[in-house]
Structures are given as structure tokens and as C-alpha cells.
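Q: I'd like to go over a predicted model; first the sequence, then the structure.
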Amino acid sequence: MTEHSPSDLQFYLTAETPCPYLPGKFERKLFTHLAGKRAGDLHDMLSLHGFRRSQNIAYRPACEGCDACQSARVLVDDFERNANQRRIWRKNADIVGTPVDPVATQEQYALFKRYLKTRHQDGGMSEMSHIDYEFMLEDTPVQSMVVEYRIRTDLDQDDGPLVGLALTDLLPDGISMVYSFFDTEAHRRSLGRFMVLDQIERSRRLGLPFLYLGYWVKNSPKMTYKSSFQPLEILGNGDRWQLLDDAPTGQK
């Protein structure tokens, strides 16, 4: 088997765009393509170095003078729900998460657009068409899965209204949450946090030690919720995973 390292691949650098997390900052991304028979292996290796997947692209931040974005993962075996998370879990006892193939549906897209309109109206995804959404779910060169979250209509039914969706990748050491969205009108349910709790349990049942949550940004209110899933590791300098409380992070 051929071994790969990041230095073996051809990388590209995006132009600067306004940072979505820190006002007044600009972001750039380093990226490479995932293609061919080795796409899955490359994705697994790059994930350990802080890369995320978007369709057939693997990317990580490469911002000049700033290293605030840190890859984050939950230590599944050591995770225990805190009091607030236990309340969220009980509050959503009537929700069933069902794994389905990564195939886009009109019902999913309608919920996706409502979510963007409420939470990310000015974001780069706000103008995504149904075809764009199809590419987001279906254009994957790796092992991916969609979990649909529906309110159970009775004790034996899980075909109620769709209230959330999580697109995930399966890695050798964990589940990576690629993208998730939910019904923002059901704000009392804390559906975003509930889906993370559910994915932790799915990782546990699969015997996988980590749940990858994407990037954590210390001074971004949008990212504060991730630090509540303890113990949490982040990828620091030298590509070393460290517990959040022990890791030096922030802008240079």
C-alpha cells in the first residue's frame, strides 16, 4: 500500500475573502482535490491534519497572521452530558434520527433554505439552488451518510415532519460532521446541540473514539457551543491534538 503525506499532494490557495467568524479579518483556504481510487485514504489522512471536506475538496484555513480556527473533536468515550445537555436530550425524546443515503430531496432543501434565511441570510450559501444542494450531499468521493431527524407521530412511527439533517463522513477513528441544519422555529428544542449529542452516541455505538466538529474559533460567538462538549480536543501547533483547556489558541 502506498503511503501518503500532505507534502505528496498538489495544493492550491484561495484568494482572501471576509472572515465569517471574526469581524475585520480575512480568510484564505488551502485546498486539494479528492479524486480517484485513493480519495477515501487521502481524506482520512488529511482529516488528521485538520482538513475538512466540501464535496470533492479537502480544505483547511491558511490565513496570514491568524490561527484562530482550530479543528475540534469530542473524546467520545470520556464524554458525559452536563445538566443542560441532559435536559436537551429529554426534551427531544420524541425525535428519531434515521440514516439515509446521501440523496437530496425537495423536503430537505425546503428546510435547508428556511434555515439559511434565518441563520445565514448574508452567508455564501444563501443563494444555493436545489442543484447546488444536490451537489453538497451527493458529490462525495468518500463514505458519507445523511441522518434525517423527524418528530415521531406515535410510538411506532418515525415518518413525522423533518426538523433536522446531518451530513456526516465516516472516518476510521470517528464520525465527521460535515454540515447540519434544522428547524429554527423549534428554538426551545436546541436542535443543533441535540444533533451533536446524537452523533456522539452514534460514534459510541460504532466503537469510534472521536466525533469531529469542524473548526472551533475562540472569540467567535457562533462557535461557543462547541466548547460545551467536553472533553474536547483541538489541533494545535505542530499538528498535535491537545485538550482544549491545555491548548494555546488565537490570533498571532
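A: Arrived safely. Numbers count the residues shown, from 1 in each chain.

Q: drop to CA atoms for contacts and neighbour counts, all remaining ones
A: Will do.

Q: now do the contacts for the closest residue to S71 other than its chain neighbours.
A: Excluding the flanking residues, the one nearest S71 by CA to CA, 6 or more residues apart in numbering is Y215, at 4.4 Å. Contact analysis of Y215 by CA atoms under 8 Å, 6 or more residues apart in numbering lists 69-72.

Q: sec struct for Y215, please.
A: Assigned by DSSP: H, G, I helix; E, B strand; the rest coil, the conformation of Y215 is strand.

Q: from S180, how far off is it?
A: Separation of Y215 from S180 (CA to CA, to the nearest Å) stands at 14 Å.

Q: repeat for E80
A: Distance from E80 to S180, by CA to CA: 22 Å.

Q: with neighbour numbers in mind, choose between these two.
A: S180 (18 against 14; other CA atoms under 10 Å).

Q: what ranges do the strands span in the stretch 1-150 of the chain?
A: Under the criterion DSSP state E, counting those that start in this stretch, the stretch 1-150 of the chain contains strands at 12-13, 17-18, 26-27, 29-33, 52-54, 57-61, 66-67, 69-75, 95-100, 144-151.

Q: just these: most buried one?
A: Ranked by mean neighbour count under mean count of other CA atoms under 10 Å, these are led by strand 69-75, which reaches a mean of 25.

Q: from the contact counts, what lies against that one?
A: Under the contact definition 3 or more CA pairs under 8 Å, 6 or more residues apart in numbering; DSSP states H and E, strand 69-75 sits against strand 210-217, strand 232-236.

Q: also this one, for the comparison:
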Amino acid sequence: MRSDRVRLLQTLPHGCGYYRGRTAQNLVLDPSAADLPELYAAALGRGFRRAGGHVYIPHCPGCHACVPCRIPVGTFAPDRSQRRCLARNADLELIPAAPGFTPERHGLYARYLHGRHRGGGMDDASDEDFTRFLTAPWSPTLFLELRKDGRLLGVAVTDVCSTGVSAVYTFFDPEESARGLGTYAVLRQIQFARERGLPHVYLGFWIERHPKMDYKRRFRPLEVLRGGNWETL
């Protein structure tokens, strides 16, 4: 990514979303850049991530807990637990759909936040909040819907780029927790990428020993970005 092609902006300090009491900052690609869709594909390989219309990477003074990670599709092999998860959800249909708000999706999203992330600051997400957080006019996004006999059980918000797919966000029916739909969504995104000849599934940031982020190490091999180089964890 050439510095003369895009500006990097630094956010003001804000509360860390992962550790209470810590302050965080991000570097953000200039959201007004005309070639942001092309830059985004390259930025994934540099550890950036999308939230809404912003492509960012943590840049926190004195803290390097957030480590970009990705799954190399060609060498990934599910372990025994993941194979059981695939079998347990063999009755689900995956439907690639256009992104955006629908009452059905928003209802599922609201139930997920209330059931899994209560008190996280997003409990009462409005229609506009849903659209602003999960989509952007320029982003190459699909909503991979997981359905059982037509009933929507989960949505994996997935950006599809030339460098791979980015698992932006997944939400699912909290009453179906026994299915392991979070794990299943990642496994299906790996399959989705493999079928399209895409080399990587980007999982955002891995945080060692964090109760909500350390699960990513279970997808092996997992590559992490350290010192500007991708290496196997």
C-alpha cells in the first residue's frame, strides 16, 4: 500500500472494547479515498479490518494485544470438534444474499445482542445502527444466511475480496447455542473461500487468553501478523 495513494487518520483516544479501563486508538484509511474498494483488499493483508464504512487497525500506545489473524484456506483442516460441528449443522442451508436491512435480519440481530452481549452498548441497535455497522456503500459484502426449513438462524457478514474473505461479523439465534453456529459460520466461510479459489479467511484480531477472542486459535493453522510478516501461530 503506497503512502501517496491514501491518507491514514488516527482516531482520538476512546474506551477499549476488550479491556475495561484501557484506552484505545485506531489508524483508519481515509474514508473519502476514491479507490477505497481496491485499497481494502490490500489493507486486509496488512492487518486492517472493516467496521461500517471504516477500514482500521488498532494503534494503541503501549498495548499490542490485538494481533491480526487469518486462516490459510489451502492448508486448513478441521479438527474432530469442528467436524462434529459440521455434522451437527448438516441440516442447514447457506444462502449468499445481498447485504442490508430487513426486519427478519434485524430481529435476529437484536435477539443475538440481547442474549449474548447484553450491556455491551449495542443492545438497542436501531435499523440505522444495523446498517451503519454491518454494511458500507462501497464494500464487497455478502450476507451468508444460515436457514433451517426457511427459518433464519444466523447471518455471517462476509466481505469478498481478491485477497480472500473477511469475516466481518456473525450473529445467530441465541436459543440455538447447542449448534455452535459461530464456529459453523467460520467453517462455511472457509468452504466459501475455497470454492472461489480465494487464499485466506481474515478473522480480525486474535487476543491471547482473552475469553472472547482466544477461540480463533482453534482454527489451525492460524497465521498472525507480527512485525509486518505473517507467521504460523
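A: Received, thanks. No experiment lies behind these values; they were computed from the predicted model shown.

Q: TM value for the aligned chains?
A: Here the TM-score for the pair of chains, by TM-score structural alignment, normalised by the length of the second structure, is 0.94; 233 aligned residues with a CA RMSD of 1.6 Å.

Q: nearest to P209 of the first structure, of the strands of the stretch 1-150 of the first structure?
A: Closest to P209 of the first structure of those, according to CA to CA: strand 69-75, at 6.1 Å.

Q: that closest one vs the second structure, average offset?
A: Aligned to the second structure and superposed, strand 69-75 of the first structure gives a mean residue distance of 0.6 Å (mean CA distance after the TM-score superposition for the first structure).

Q: what range in the second structure does that strand sit on?
A: Mapped onto the second structure using TM-score structural alignment, strand 69-75 of the first structure covers residues 66-72.

Q: what lines up with V196 of the first structure in the second structure?
A: Using TM-score structural alignment, V196 of the first structure lines up with V186 in the second structure.

Q: what's the answer for S5 of the first structure, then?
A: In the second structure, S5 of the first structure lines up with R2, judged by TM-score structural alignment.

Q: distance of its match relative to H59 of the second structure?
A: According to CA to CA, R2 of the second structure stands 19 Å off from H59 of the second structure.

Q: pretty sure L235 of the first structure contacts C69?
A: No: counting by CA atoms under 8 Å, L235 of the first structure stays clear of C69, with 9.4 Å between them.

Q: Provide the aligned range in the first structure for whichever strand in the second structure runs longest.
A: Ranked by residue count, the top strand of the second structure under DSSP state E comes out as strand 151-161. The aligned range for strand 151-161 of the second structure in the first structure is 161-171, by TM-score structural alignment.

Q: residues in contact with that stretch?
A: Residues outside stretch 161-171 of the first structure that contact it (CA under 8 Å, 6+ apart): 44, 102, 107-108, 111, 137, 142-151, 175-183, 191, 195.

Q: looking at the residues you listed, which are in helices?
A: Among the contacts of stretch 161-171 of the first structure, DSSP state H puts 44, 107-108, 111, 137, 191, 195 in helices.

Q: just the buried residues of those residues.
A: 44, 108, 111, 137, 191, 195 (16 or more other CA atoms under 10 Å).

Q: isn't V76 of the first structure up against G207?
A: No: taking contacts as CA under 8 Å, V76 of the first structure lies outside contact range of G207: 9.1 Å.

Q: pick out whichever of these two has more residues nearby.
A: Taking neighbours as other CA under 10 Å, V76 of the first structure and G207 compare with V76 leading, 23 against 13.

Q: how close does the most centrally placed residue in the second structure sit to R88 of the second structure?
A: Central residue of the second structure (CA atoms, centre = their mean): V168, 2.5 Å from the mean position. Taking CA to CA as the measure, V168 of the second structure and R88 of the second structure are separated by 24 Å.

Q: the closest residue to C66 of the first structure other than its chain neighbours: neighbouring residues, count only.
A: The shortest distance from C66 of the first structure to any non-neighbouring residue, by CA to CA, 6+ apart, is to Q251 (4.4 Å). A count of nearby residues for Q251 of the first structure, using other CA under 10 Å, gives 13.

Q: residues in contact with Q251 of the first structure?
A: 65-68.

Q: nearest to L116 of the first structure, of those?
A: A68 (24.4 Å).

Q: so what corresponds to G47 of the second structure in the first structure?
A: Counting by TM-score structural alignment, G47 of the second structure lines up with G50 in the first structure.
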